[in-house]
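Colleague: With the sequence up front, the predicted model follows.
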Amino acid sequence: MRADLHVHTHASSKPVYPALKRLGCPECFSAPERVYEMARARGMDFVAVTDHDTIDGAMELVERGCDGVIVGEEVTVHFPEDQCRLHVLVWGISPEQHEQIETLGLRKDVYAFSDWLREQKLAHALAHPLCAQNGRLTREKLERCFLLFDAFETLNGAHTTWRQRELVERLLDSLTDAKLTALAARYGMAAPAPGSSRKARTGGSDDHAMLSLARTWTGVPLLERERMVSPEVFLRRLMAGRGVPGGAEASAAGVAHQVATVGAHFYSKRFHEGADAHTQALASRLARFAGVEARRPTRKELWIEAIRRRTPLSRRRSLPLTRALRECLPQALEAFPDLRSRLTPDADGPPMGEHERMAELFDSLAPKLATALAPELSRALRKGDRAGVADVAMSFAVMAAAQAPHVGMLFYQNKERRLLDELERSLDGARGEREEPARGLRVAVFTDTLGDVNGVARFVRDMAGQAEASGRELHVFTSTRVNVEPGPNIHCFEPVLARKIPRYEHLEVVAPPVTAMLRRVDALQPDIVHVSTPGPVGMTGLLAAKMLRAPVVGVHHTDFPAYVRMLFDDAALGQAAAKLLGLMYERFSTVLTRTRGSIESVEALGVERSRIRAFTPGVDVETFHTRRADPAVWRGCAGVSPTSVKVLSIGRVSVEKNMPLLEKAWRKAHTELVARGVEAELIVVGDGPHRKRMEKALRGRGAHFLGFRHGEELSAIYASSDVFVFPSETDTLGQVALEAQASGLPVLVSDRGGPREVVEDGVTGLVLPGDDAERWAGAIVEMVVDGERRRRMGADAHLHAQQYSRERSFQDYWMAHVEAWRGAGVREEAVATPASLWRSRPLTPAR
């Protein structure tokens, strides 16, 4: 026998969610008779209606003579000492008993309410036990609840996530009579009766919109030869511990769709009739996704509205989003025939009831809409049409607002995260210094660059690979149109919108699908969020950390203020960039640097020294190795001589990488080398806005620009060259300097920035003034001419690089996250009872 033991009707008229409360919107519009019909149609033997603090909805069904109705109520009660709010489901309650709750003042005193429940022998359960109604639920309050209530709702279709369900089950399984007796003594409460540790368990949908109704339930087995029992027998067996919760767990998408459906009902009743015909047409179509019937205008009304909008004095105009929706929604629905079939009135619930599929539809629709709106924005900007720009901006704002319920519910479902962590630790027997979770630490890395050819992308890929190889849980989140090599811990999302960066056409700035990324990271439930870059994806990481109440760690990969200052030759812009980066780092619990010299740079951004930590840089010493040398690699590089001494530069060809200095230095060096009769060439791998100018300036001077090279070819180019030059003053490490040394090349680096720390001056390379082209030219000539010195320094460079293995770097990197996680936890005060009191027995299935 099955019953959905947690269902609402329009009698739950007081809004619970703050957004609905501000609008004066009821929390439910479901008619009791429709709730009854759908519950029975979906296989429920009994229909329990549990409206908030009222039994009016259930009594409507009783008065209509409906069979199998369980009169219930979701009662709001409080701890008198601090007003911590609880919701308790009560079933089989009579109108007289409902009145007693009010007249006896039981809502204000949960202790008195508990005594009353037992006196009245009413079936009950603490609803969604780990959901903090007003932010005051604590471990101590939950321990008191184990003494106060005989049943717990372990599966709630709107609030119980997989983690919450597992945790509640573990807590209940860990209870013993002795433990309850110890709790009663600690809190000065009445000693529990023998056998009180065996708590009944229930499940219900907590449906407010007829979307999840009867998708979560409680089953009670029948005895042999029984075909049916009365509601009273069902409840009696339930309280005896024979109930088995079943069905769907909660999802943020499901709750968001319930809120959106309630909002659609509210719009249709309050605003729809006053809207113009075009708005009614679109709204009525969209409302069908929520199962809301809204009046559709006639063709005549639409025709008249179209004429009105064309009149010169009319101020009515459709948003570009309206046109985009008409065009894109049918296209998107083609991939979701199951949702399209639910738009018919006779379907088993509207499309909104298929929560995951609707989320997928929205994810596929958003990029289509953004792509359709982008040309409208470009056209309006080109024509100087301010109204047109405002319309497109409003369209994007409406798209963002449409995601608000989804994002809001993700935040809402994670509001108890710290309480869950505390309970989990108590069950695992943790004590003293904050230890890693029993399952191991879980880290989510957010990066704007992963498939690109740069040091940051290579570093993130290396760390992801090392994590997988060592069994650590590190997941990388990015959003890009660049091809990203797939992996079990790589999560790449299609951007909502992507545009080339002016002057950096090989790079893109993207608008990531924020909601989809937050849903994925919510399912992962990481302990630490790592923000690798300060772009849109990095900002999404900060939002995820706020949602999860998780500490933030990041690496200061790039000196962006210096980049901006050099790129635009504007000190004020550089200062503004420093201010913004400092504001971002305020949210970080730890800022990592890959060299010690970068610590001062981070401090200059306003970060306290105690929050900055340097960790060991790393390089793939197998991929970048002297044995990768292959002279044949030059055959694929047009114009490169196989016999020349090759001076190699790898990286972005741009002003902020100090490439103008290398341009000047090579001009002088090449002139000197030609005069000495020495054949030498400059090999530039990479691309960037300065490339064309540099190519033109060095034409006929032995310079070859190869563009991007990857994989084995790149390794061979490194190892088959002779000298490496890297004049950047803005890099915090310069990964290429490590890769060159591992490949057996002496390296020339600037005396500013991080690369100088990974070079032994005079042993594995030279550290030179970053603004002295003469010194660079002289050093290049010396290295090219003195082959013996060059080879000796190259051999020393190869040996020097071995200490920077990826394995060693990853271990240091991982420990930095462990330390940050420990430091972020508030030291718990010693409790009167040892933590072992809550150590759980092995997890058992729901009874």
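Modeller: Perfect, I can see it now. Predicted model only: the values in this text are computed from it and were never measured.

Colleague: rest of the way, CA atoms for contacts and neighbours
Modeller: OK.

Colleague: does Thr279 sit in a helix, a strand or a coil?
Modeller: Secondary structure, DSSP: H, G, I helix; E, B strand; the rest coil: Thr279 is helix.

Colleague: For it, give its distance to Arg519.
Modeller: Separation of Thr279 from Arg519 (Cα to Cα, to the nearest Å): 31 Å.

Colleague: can you check Arg594 too?
Modeller: 31 Å.

Colleague: The two: who's more crowded?
Modeller: In this view Arg594 and Arg519 are compared by other Cα atoms under 10 Å, and Arg594 has more residues nearby, 25 against 19.

Colleague: next, the one to line up against it:
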Amino acid sequence: MRIVDVNEFYSPTGGGVRSYLDRKMAIMSELGHQQIVIAPGREERVEERPGGARIHFVKSPGIPFDSNYGLFWDAAPIHALLDHYQPDVVENVAPWRSAAIVADWKGHALRSWFMHNDNLETYPKRWFGRVASEATIERMFGWYDRYMAGWLERFDTVVTNGPVLTERLRARGLRIDATMTLGIEREHFSPTLRSPALRAAMLEQCGLPEDAYLLIGVGRHHPEKRWPMVIDAARRAGTRLPVGLVLLGLGPDTRTLERHIAESPHVRMFHPIYHRGQLASIMASADAFIHGCSNETFGLVASEALASGLPLIVPDRGGAAAVAQPAFAELYRHGDAYDCARAIVALASRDQSLVRRAAGIAAPKVWSDREHAQSLVAHYQALIDARGAVSRSA
């Protein structure tokens, strides 16, 4: 099967979508399929990957407010590439220009809209959540759901990256045909990587002894991640018991966060760890994973933490909440630093051997990216077969 993803969210310096597609291209090749990505770029170029996968960058204008990403404009070069590649499936992920380009293409490939996010949740609900109810915001921005519904009707299938996004969109009346839960590179993460020496070293960097409680947070420094709230919660919990917080990440809010923790001797920030084995060891060596973002539709980092055997402290909505279970996690009211502090103290006060044992039992059950890819291909193949059966009977 040849799948071409016309993807305005892909960027060499991007985040989750880039990571997902880089891994998906490799897995598809291993499974005997070909994944091609058509993405906006600063110049026209092709980046070949092993096994026949490739990224075809089409010179396109950038987004004014985020230099990492671009937007397609002219449909002609995209249509020419689709005519050249003749895919079995053409995927779209963005609700902007690419939606029209894919829908208007004259080819016969199966058209799939793969939902990675919910813009209504990510932007208006975050911006106006303090001054208006969710129902009010949804009424104010009802035009967006109507806009989406119109485009979705022009696609053969609409799939989401997990049950949280499916539930949100269906509740607003949008069509979803299948839920294809994302997975992680499970082979890198394991509770067996826990290192008492590494844990002690991280606590020492936080200015704390080995009997303190070590939290780890991983993610981009962006307002939607709510790191200031997490830092404030760790500080408040620190008045009840010794708590160290290690944050791994970079982003537009890095300077702001550095100022925010200037008076916090037990909070340390480090650059992202891109080596999967090193990240897995660091995760497994903490006492709990803490997360602030409630807008995410899939708890990728929370799943990696759980696969490392880590108990979780996460908000009560979003992708991370879908990963959490009472045996190894504490939920808190999203955006509430006081309740997050309560959750930290509550988890730290539980029998740690029992909590870690429960997380360890759940660790090998975390869905893998290979399982996700196999399920997605099976979904596409069933639709293609059904279409062929209808054509033969006509």
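Modeller: Sure thing, it's come through. The model shown is predicted, which means the values in this text are computed figures rather than measured ones.

Colleague: biggest strand in structure 1 by residues?
Modeller: Longest strand in structure 1, counting residues (DSSP state E): strand 69-78.

Colleague: Can you get me the centre-to-centre distance for that one and its chain?
Modeller: For strand 69-78 of structure 1, the separation from the chain centroid amounts to 36 Å (computed by Cα atoms, centre = their mean, to the nearest Å).

Colleague: what's whatever helix or strand comes next after that strand aligned against in structure 2?
Modeller: Downstream of strand 69-78 of structure 1, the next assigned helix or strand under DSSP states H and E is strand 85-91. Per TM-score structural alignment, strand 85-91 of structure 1 has no counterpart in structure 2.

Colleague: List the contacts of the counterpart of Gly292 of structure 2 in structure 1.
Modeller: In structure 1, the residue matched to Gly292 of structure 2 (TM-score structural alignment) is Pro727. Neighbouring residues of Pro727 of structure 1 by Cα atoms under 8 Å, 6 or more residues apart in numbering: 657-659, 661-662, 748-750, 770.

Colleague: so which of these comes closest to Lys383 of structure 1?
Modeller: Nearest to Lys383 of structure 1 among the contacts of Pro727 of structure 1: Lys657, at 36.7 Å, using Cα to Cα.

Colleague: my guess is the closest one meets Thr732, correct?
Modeller: No. Counting by Cα atoms under 8 Å, Lys657 of structure 1 sits too far from Thr732 to count as a contact (11.7 Å).

Colleague: Name the residue in the two with the higher neighbour count.
Modeller: Neighbours per residue, other Cα under 10 Å: of Lys657 of structure 1 and Thr732, the larger number sits with Thr732, 26 against 22.

Colleague: what's the counterpart of Glu508 of structure 1 in structure 2?
Modeller: Alignment note (TM-score structural alignment): Glu508 of structure 1 maps to Tyr69 of structure 2.

Colleague: how near is that match to Tyr10 of structure 2?
Modeller: Distance of Tyr69 of structure 2 to Tyr10 of structure 2, computed by Cα to Cα: 7 Å.

Colleague: Quick check, central residue of structure 1?
Modeller: Centroid-nearest residue in structure 1: Leu518, 3.1 Å away (criterion: Cα atoms, centre = their mean).

Colleague: circling back: how about the match of Glu508 of structure 1, what does it touch?
Modeller: Listed by Cα under 8 Å, 6+ apart, the contact partners of Tyr69 of structure 2 are 8-11, 14, 40, 62-63.

Colleague: 7 Å instead, please
Modeller: 9, 11, 62-63 (Cα atoms under 7 Å, 6 or more residues apart in numbering).

Colleague: Report how many residues lie close to the residue mapped onto Thr593 of structure 1 from structure 2.
Modeller: Under the alignment by TM-score structural alignment, Thr593 of structure 1 pairs with Thr160 in structure 2. The tally of other residues near Thr160 of structure 2 (other Cα under 10 Å) stands at 25.

Colleague: what does Thr254 of structure 2 give?
Modeller: 17.

Colleague: Over to the one 5 residues further on?
Modeller: Using other Cα under 10 Å, Arg259 of structure 2 has 10 neighbouring residues.

Colleague: And for Gln811 of structure 1?
Modeller: Neighbour count of Gln811 of structure 1, defined by other Cα under 10 Å: 16.

Colleague: Please pull up the equivalent of Ala58 of structure 1 in structure 2.
Modeller: So, by TM-score structural alignment, Ala58 of structure 1 is left unmatched.

Colleague: Understood, closing this out.
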